[in-house]
Structures are given as C-alpha cells and as structure tokens.
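*Asks:* Got a predicted model here, sequence first, then my questions.
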Amino acid sequence: MKIHPTAVVDPKAEIHETVSIGPYTVIGPGVKIGADSEIGAHCALSGPTVIGEENRIGPFATVGAPPQDIKYRGEPTELVIGNRNIIREYASLHRGTVAGLGYSRIGDDNLLMAYVHVAHDCVIGNGVIMANAVTLAGHVLIEDRSIIGGLTAIQQFVRVGTFTYIGGMSGLSKDVPPYVVMAGVRKQMRIGGINQIGMRRAGFAPENIKKLQAAYKIIFRTPDLLLQEALERALEAGENYPEVRHLVDFFRNSKQGVLRQVDGSDD
C-alpha cells in the first residue's frame, strides 16, 4: 500500500494493500477500496462506501458524501462503485437515502469527467461516459453505454436509455428512450434519430439496427397513431429483436413520460 504521509486514513477503513492514496486525501470509517485502485490528492472519501478494483479517482473528488436532502438524518445509506471506473477531478458522488433506494450505485468501466455530480439514489450502469459538469439530480437512472454531453442537467427520477447519445448543454425533464440521439432543454428537447454510429461501433448486427429503425419510425414518426397503438405495432414488427423489445418496454415502464418529440431531419 502506498499512502502519502500527509493523507489521513481512518483505522476503520478497509484498504487493499495495492491501493495508492495521494497527498492530503482524507478517508473516513466505513470506506472499502479494492485492489489496484488509485486515489488522487485532496480527495474526501466518506462511508459507508464500497469502491471496487482498478478505479482511478482524480484530485479533489468527493466520494460517498451524505445526500443533499433535507430529510436525511444521518442514516447509514451507502455508495457502491464497481470496477475500472475513471472519476476525474472535482467530481462529487453521494450516498442514497432511506426514502429512496438506500444506496447510489455506479457500475463498471465508466468515465465521469471533471465536475460531474451524481446525487443520492442514482444508478449508473456500465460503460457510461459523462462529460464535464454533467449533473444528475436524485433518483436518476443511466443505462449501459450511454454518452452524455458536457453541462447537461438531468431532473430527478429521469431515466436515460442504453446507447443513447445526448448533446451537450441539454436539460432533461423526461425519460430519454434507448438507442437514440437527442439534445435540447425541456420543451425544446428533440430526438434526431437512432444512434446508428454508436451501435455499429459496438458490433450490433445490421439486421438488428434495421429492425430498430423500423420500430423507431412507427413510434416517433407516425403522428396519427396513439402511443399505445404505436408500441404494439412496433413490437409486432420486431418482437424477436431484443433492441425493439427494450425500446417498447422502456416506454411502458415509464413514470415520468418518455420524450417523443423529434426534429425534422431524416433518419
């Protein structure tokens, strides 16, 4: 274990022997850090927080802080972070609340750039990229492999679907469906089409992308259909394709309402 002599580590913290801790970092009780992780300078880590293996946490990051919720009364909620995440400088990641999930969770292989804020009871999947100063309010769900542009703010309880690409400086007040490209703020939120580039790079079969495009056109570009009828037709057209089923289920499981406005561009 390589701990800088100016770092302060509580004896009740559980730190793997291969972890390195930078100068002036403070690690409190209830923090667990897995093998081969690196904690930068001037960080503040509070517990209960579990950090997996091979994570890289940049300087001045705040990890496992109490939730910013006036109802919070010091309950032992937690933050759970998986493996191989990169958390850059000045990021702030908060624990859950007893009124919510009781935890916040970050999966594996994510990149959280500088000044990213993850509030209480948020769940972030795997392979997510959040650019500088992305801000999540409480209870936000980000599914796997989403990319969120810088300075984007996401309202509480909003869900962002898998393989979605969100343009910078967006403001999200509704669920954003999976596999799409979108940008905009509130009433100006618009979907530009299917995230074909991201899906091709990820190795999706051309036939699956084609079926998803067909479902997209039924749901988003058939204005004479009510949403329920559009979802049923989309599922009939691609029931054997997991991407189509996930898109339809995402709509059906929404509590916030799903963004359906599109721009005028072609797909």
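*Replies:* Good, I have the coordinates. Only a predicted model underlies this, so the values are computations on that prediction, with no experimental measurement involved.
*Asks:* from here on, contacts and neighbour counts on C-alpha atoms
*Replies:* Will do.
*Asks:* Contacts only, for N55.
*Replies:* By C-alpha atoms under 8 Å, 6 or more residues apart in numbering, N55 lies in contact with D36, S37, E38, N83, R84, N85, I86, I87.
*Asks:* Same list (the residues you listed) but as JSON lines, adding distance to P177, secondary structure and neighbour count.
*Replies:* Shown next, in JSON lines, are the contacts of N55 (distance: C-alpha to C-alpha, whole Å; DSSP: H, G, I helix; E, B strand; the rest coil; neighbours: other C-alpha atoms under 10 Å):
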{"residue": "D36", "distance to P177": "36", "secondary structure": "coil", "neighbour count": "17"}
{"residue": "S37", "distance to P177": "34", "secondary structure": "coil", "neighbour count": "24"}
{"residue": "E38", "distance to P177": "35", "secondary structure": "strand", "neighbour count": "21"}
{"residue": "N83", "distance to P177": "26", "secondary structure": "coil", "neighbour count": "20"}
{"residue": "R84", "distance to P177": "27", "secondary structure": "coil", "neighbour count": "20"}
{"residue": "N85", "distance to P177": "25", "secondary structure": "coil", "neighbour count": "25"}
{"residue": "I86", "distance to P177": "26", "secondary structure": "strand", "neighbour count": "19"}
{"residue": "I87", "distance to P177": "26", "secondary structure": "strand", "neighbour count": "25"}
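*Asks:* Just give me the closest of these to E14.
*Replies:* S37 (12.6 Å; C-alpha to C-alpha).
*Asks:* Alongside the first one, take a look at this:
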Amino acid sequence: MQATIEQIPKTKRMTHPYTYIDPNAKIAANVKIDPFTVIHGDVQIGEGTWIGSNVTIMDGTRIGKNCRIFPGAVIGAIPQDLKYNGEKTTVEIGDHTTIREFVTINRGTSDKWKTVVGNHCLIMAYSHIAHDCIIGNNCILSNSVQIAGHVVMGDWAWIAGVSAVHQFVHIGQHAYIAGGSLVSKDVPPYIKAVRNPLSYGGVNSVGLKRRGFELEKINHIIDIYRIIFNKGFNTSQALAYIEEELPASDERDEIVTFIRESGRGIIKKYASGIPEED
C-alpha cells in the first residue's frame, strides 16, 4: 500500500515547496516532484517516478514506478467527449514510461472506464491520447501524434510524428506507421503503413529483427502478407487460403484473427495508379 503524502516525513519528501499536492494523493516516498506542479487528490504515483515542473495530474490518475513526466504535461483531465456525464474513470500509466513535454492524456468514459498506457512506453512532446484508448507495452508515439478516442494499440507499435489516428482504429503489435499519416483504417500487426492514402508498405522486418525475431519467422510473416495483398484474393479468400495452406503459428493466427475482427476494415495495398495527394 503506497503511503499518503502526510505519512511521509518532510525530510524524506523530494518535493519542491512551490508544488501543490492534495493531502489525499497517494505518492511513494522517493517520488521527485519539481516546482509549480499540481497534483489532485484521487491520484496514485509509484516509487522512483519523476514529475517535472508545471505538470498537472488530475483526479483518477494512476502512475506506475520509475516513470518520467516532463514539464507541461496534463494527465487525467476529463474526456473531450460530449457523452461524458461525470462518471468516475481513470488514466493508468504503466512502469518505466516516459511522457514528454505538453502531452495530454484524458481519462476514460463509461465505454471502458479507463485510458491505459502500458509499461516502457515513450510518448513524445505535444502528443494527445484521448479517452478510452488502450496503448500496449513498449509503444512509441513520436512528436505531435494525435490519437482519438477508443483506439487500441498493440505492444511494440510505433507511430511516427504528426500523425492522426481516427477513433476506434486498432493498430496491431509491432506495426510501424509513417510520419504525417492519417490513420482511418485498422493497421494489422507486423507491417509498415506508409504513403497517402495510408497503405500497406511491407512487413516491418527491421523492427522485428531488432526485437529478436528469427529470419524464418519473419519470412513466414512475409508469406502471409503476400497472400493477403499480392495474390489478387479478396480478404475472405486470402484468410481461408492462409489457414488451409500455411502452417499454424502464433503469428499466423494473430494476423487472421486481427483482420477478421477488424471493425473499420484494414488498410489496403498502395495502388500505384492513384497519385499521392500533395
């Protein structure tokens, strides 16, 4: 059980005197909090976390261990959703996650009751994560990425800078989305999403190699996506062919399940005859 701020002797607090902390906030003893930060009452912060200057942490925020939150961030503000009716919801930030300058993360609504950012994530400056988003572990949001409500992002996914993600989009694990993208369709796992309109750009082989995937497994994933995007099948035909002709694997089953369960439909192969927009 984390100690409340009143239970921590003043000599052990790592809090600047110009910081305001509600006495009901539960903050571990070795959390360092810089000046001019405001922490509301229904807040929990795990040990080893650093909170920079001018940060606002609002009711319903749960922050894990050894996180770093840079100046200007606002975490736990109410959703920017007209359907929100004051229900008690949360933002949950995992351990070892870094939140850079002026990031905003809104808490959930009655849809999921929470917004989640996993462990070991990097959320770069000026990014926004809206209500009811579920961001997996080891994810990266580069500068100024804007994520609308109800988005689900798998582990190890990476969205490059100045991209915007439509509400209810799902992004598979180990996917990479190029900078400046408008993401309005689901992005399956293990791939690169590039160009405008956003399209399949091949398997994220470099990222998979960096994470220890063996070449045989990467080639297996490439074979799956060749059938989906290059064989001239429609989606149902491609999935049926994959299940009949390719050996079972975790990767195969994950890709097939992701596409079958896609609510918005997946991105398509880039059509070279369609000019890119300026």
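*Replies:* That came through fine. For clarity, every value in this text was computed on a predicted model and none was experimentally measured.
*Asks:* still on that earlier bit, would you check which pair of the contacts of N55 of structure 1 lies furthest apart?
*Replies:* Taking C-alpha to C-alpha, no two of the contacts of N55 of structure 1 sit farther apart than D36 and I87, at 14.7 Å.
*Asks:* which residues of structure 1 fall in helices?
*Replies:* Assigned by DSSP state H, the helices in structure 1 fall at 196-201, 206-220, 227-238, 242-252.
*Asks:* between those helices, which gets nearest to A119 of structure 1?
*Replies:* Between A119 of structure 1 and the helices of structure 1, the shortest separation by C-alpha to C-alpha is 22.7 Å, and it involves helix 242-252.
*Asks:* Give the equivalent position in structure 1 for D253 of structure 2.
*Replies:* Using TM-score structural alignment, the equivalent of D253 of structure 2 in structure 1 is R245.
*Asks:* Now do the same contact list for its match.
*Replies:* Here R245 of structure 1 is in contact with L235, G238, E239 (C-alpha under 8 Å, 6+ apart).
*Asks:* Out of the contacts of N55 of structure 1, the closest to L111 of structure 1 would be?
*Replies:* The shortest approach to L111 of structure 1 among the contacts of N55 of structure 1 belongs to I86, at 4.9 Å (C-alpha to C-alpha).
*Asks:* thinking the closest one is in contact with G52, fair?
*Replies:* No: look at I86 of structure 1 against G52 with C-alpha atoms under 8 Å: they stay out of range, at 11.7 Å.
*Asks:* circling back to that earlier point, now the contacts of R245 of structure 1 as JSON lines including neighbour count and distance to D108 of structure 1?
*Replies:* Below are the contacts of R245 of structure 1 laid out as JSON lines (neighbours: other C-alpha atoms under 10 Å; distance: C-alpha to C-alpha, whole Å):
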{"residue": "L235", "neighbour count": "20", "distance to D108 of structure 1": "31"}
{"residue": "G238", "neighbour count": "18", "distance to D108 of structure 1": "30"}
{"residue": "E239", "neighbour count": "17", "distance to D108 of structure 1": "30"}
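*Asks:* ok, those residues in structure 2: which stay?
*Replies:* Counting by both residues aligned by TM-score structural alignment, their matches' C-alpha atoms under 8 Å, not one member of these carries over to structure 2.
*Asks:* Next one: the nearest residue to A131 of structure 1 once chain neighbours are set aside from I129 of structure 1, what distance?
*Replies:* Of all residues not flanking A131 of structure 1 in the chain, G150 sits nearest, at 4.5 Å (C-alpha to C-alpha, 6 or more residues apart in numbering). G150 of structure 1 sits 10 Å away from I129 of structure 1 when distances are taken as C-alpha to C-alpha, to the nearest Å.
*Asks:* Same question for S170 of structure 1.
*Replies:* Counting by C-alpha to C-alpha, the gap from S170 of structure 1 to I129 of structure 1 is 15 Å.
*Asks:* cool, C43 of structure 1 as well?
*Replies:* Using C-alpha to C-alpha, C43 of structure 1 is found at 21 Å from I129 of structure 1.
*Asks:* out of those two, which sits in the busier spot?
*Replies:* C43 (25 against 20; other C-alpha atoms under 10 Å).
*Asks:* Looking for the alignment partner of G82 of structure 1 in structure 2.
*Replies:* Using TM-score structural alignment as the criterion, G82 of structure 1 maps onto G94 of structure 2.
*Asks:* And stretch 195-209 of structure 2, end to end?
*Replies:* 23 Å.
*Asks:* List the buried residues in it.
*Replies:* 195-205, 207-208 (16 or more other C-alpha atoms under 10 Å).
*Asks:* in stretch 225-240 of structure 2, what's buried?
*Replies:* Y225, I227, I228, F229, T235, A238, L239.
*Asks:* my bad, stretch 108-127 of structure 1
*Replies:* Result for stretch 108-127 of structure 1 [16+ other C-alpha under 10 Å]: buried residues 108-127.
*Asks:* Skipping its backbone neighbours, what lies nearest whichever residue in structure 2 pairs up with P5 of structure 1 in space?
*Replies:* The equivalent of P5 of structure 1 in structure 2 is P17 (alignment by TM-score structural alignment). Closest residue to P17 of structure 2 apart from its sequence neighbours, by C-alpha to C-alpha, 6+ apart: P35 at 7.0 Å.
*Asks:* Residue in structure 2 paired with I129 of structure 1?
*Replies:* Matched to structure 2 by TM-score structural alignment, I129 of structure 1 sits across from I140.
*Asks:* Relative to I171 of structure 2, how far out is its match?
*Replies:* Distance of I140 of structure 2 to I171 of structure 2, computed by C-alpha to C-alpha: 12 Å.
*Asks:* overlap in contacts of those two?
*Replies:* Listed as contacting both I140 of structure 2 and I171 by C-alpha under 8 Å, 6+ apart are A157.
*Asks:* H96 of structure 2 touches I63, doesn't it?
*Replies:* No: between H96 of structure 2 and I63 there is no contact under C-alpha under 8 Å: 9.7 Å.
*Asks:* Give the full set of residues in contact with the residue mapped onto G167 of structure 1 from structure 2.
*Replies:* Under the alignment by TM-score structural alignment, G167 of structure 1 pairs with A178 in structure 2. With C-alpha under 8 Å, 6+ apart as the criterion, the residues that contact A178 of structure 2 are I159, A160, G161, S163, K192, A193, V194, R195.
*Asks:* any idea how far E207 of structure 1 is from L247 of structure 1?
*Replies:* Distance of E207 of structure 1 to L247 of structure 1, computed by C-alpha to C-alpha: 16 Å.
*Asks:* The residue mapped onto I105 of structure 2 from structure 1 - how many residues pack around it?
*Replies:* Correspondence of I105 of structure 2 to structure 1, assessed by TM-score structural alignment: L93. Neighbour count for L93 of structure 1, taken as other C-alpha under 10 Å: 27.
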